[in-house]
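K.L.:
following is a predicted model, sequence given first.
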Amino acid sequence: MGTPPMIAKRVALAGALLLLSITPSASQLRRPLTCTEDVSVGLDMAGAAEGAKAPRKPRTFSLVSSGGLLTVISAGRSDYYECQPASPRLNERTPRNAIKCQNGVYFLLIDLNKLNFVEAQLNPEDRNEVKVSYGTCRGL
């Protein structure tokens, strides 16, 4: 016995609606954003007591989504990130409309509802290049 065509169409439609409800809004990903770090701390130990966090100068950067990649433009340099929807697990409080992006040693999580971000730089070859920052974005 096969599935009647009407039921198969309804199941396909329900699946498409579910996928759209958990995927970040396409319009939110297409518009350019300008982001500013509110706080940026590194673990570099030069001149700091062991375990102390050295504050860094906050930076501003732009985000542009194009061709399936997120471009981060900062200080005249463009870096390209691969992104996907952030899927919360049962015990996590991940934002429901967020994307997570990765580029080499950089990781970026952007809440598309509140336009907040968290960025981490994790370089196993140089512990002086370990940092975490967070801040806000606004549409252009």
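P.N.:
Good, I have the coordinates.

K.L.:
when you work out contacts or count neighbours from here on, use the C-alpha atoms and nothing else.
P.N.:
Noted.

K.L.:
what about the helices in this protein?
P.N.:
For the chain, the helices identified by DSSP state H occupy 5-22, 26-30, in order along the chain.

K.L.:
make TSV from those and add distance to Ser74 and mean neighbour count to it.
P.N.:
Written out in TSV, the entries for those read as follows (distance: least, C-alpha to C-alpha, whole Å; neighbours: other C-alpha atoms under 10 Å):
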stretch	distance to Ser74	mean neighbour count
helix 5-22	30	11
helix 26-30	18	13
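
K.L.:
just put the ones you listed in a markdown table and tack on distance to Asp79.
P.N.:
Converted to a markdown table, these look like this (distance: least, C-alpha to C-alpha, whole Å):
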| stretch | distance to Asp79 |
| --- | --- |
| helix 5-22 | 26 |
| helix 26-30 | 16 |
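
K.L.:
another one to put next to it:
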Amino acid sequence: MAMVGLDVNPRTKTYRAPLETFVDANWGGKFAQSSYGHVTRLFGMPVSWVARWQACVAMSTCHAEFMAIVPLSMFPRTMQQINGKGMWNMSFYINEQLYKKRAALEWVPGSEQLADMFTKPLGPQKHGEAIKQLGMVEG
């Protein structure tokens, strides 16, 4: 089995901002339940990632994507503490943070969406590309 590790090169700038998070959601996937995933990078290196089922039923793809952002606004609170009602209340918190310019949302093309690997089945080639985008290499 091949060893996989992170390729840390401080001279390579492969990030948009010092701290960035990629979020993706799948509305009503294989089991008719929405799932989400995210990967957070600090200076281009992954420091946090997760793939989970959503606690609430999403009414649309947009709703599923918006609910996927909620747990990220909760750091350092643990993600296990967020229940359905908390998700609903936190959506207002996110709107407030966006309004006050403390956070920003940016659309990312699918080819650059690092969180895709957590919500969609990937073939061997796409999986290899996703691993490289995360900065992981075989060694």
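P.N.:
Nice, I can see it. Worth saying up front: this structure is predicted, and the values here are computed from it rather than measured.

K.L.:
quick TM-score on the pair, please.
P.N.:
Their TM-score after superposition, calculated using TM-score structural alignment, normalised by the length of the second structure, is reported as 0.25; 61 aligned residues with a C-alpha RMSD of 4.9 Å.

K.L.:
mind listing the strands for the first structure?
P.N.:
Read by DSSP state E, the first structure holds these strands, from start to end of the chain: 33-42, 54-55, 60-66, 69-74, 77-85, 98-103, 106-111, 116-121, 131-139.

K.L.:
which neighbouring elements make contact with the strand or helix carrying Met90 of the second structure?
P.N.:
Counting by DSSP states H and E, the secondary-structure element that holds Met90 of the second structure is helix 84-99. Applying 3 or more C-alpha pairs under 8 Å, 6 or more residues apart in numbering; DSSP states H and E, we find helix 84-99 of the second structure packed against helix 61-69.

K.L.:
buried residues in the helix it packs on?
P.N.:
Ala64, Glu65, Phe66, Met67, Ala68, Ile69 (16 or more other C-alpha atoms under 10 Å).

K.L.:
about what we covered before: following the helix holding Met90 of the second structure in sequence, what is the next regular element?
P.N.:
Scanning the chain past helix 84-99 of the second structure towards its C-terminal end, the next helix or strand to appear is helix 124-133 (assignment: DSSP H and E).

K.L.:
for that following helix, buried residues please.
P.N.:
Residues of helix 124-133 of the second structure classed as buried under the neighbour-count rule (16+ other C-alpha under 10 Å) are Ala130, Ile131, Gln133.

K.L.:
what of stretch 84-94 of the second structure?
P.N.:
Neighbour-count burial for stretch 84-94 of the second structure [16+ other C-alpha under 10 Å]: Met87, Met90, Ser91, Ile94.

K.L.:
now the buried residues of helix 61-69 of the second structure in a markdown table, with distance to Val23 of the second structure?
P.N.:
Output for these, formatted as a markdown table (distance: C-alpha to C-alpha, whole Å):
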| residue | distance to Val23 of the second structure |
| --- | --- |
| Ala64 | 11 |
| Glu65 | 8 |
| Phe66 | 9 |
| Met67 | 10 |
| Ala68 | 7 |
| Ile69 | 7 |
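
K.L.:
list just the nearest of the residues you listed to Thr21 of the second structure.
P.N.:
Lowest distance from Thr21 of the second structure to the buried residues of helix 61-69 of the second structure (C-alpha to C-alpha) belongs to Ile69, with 9.5 Å.
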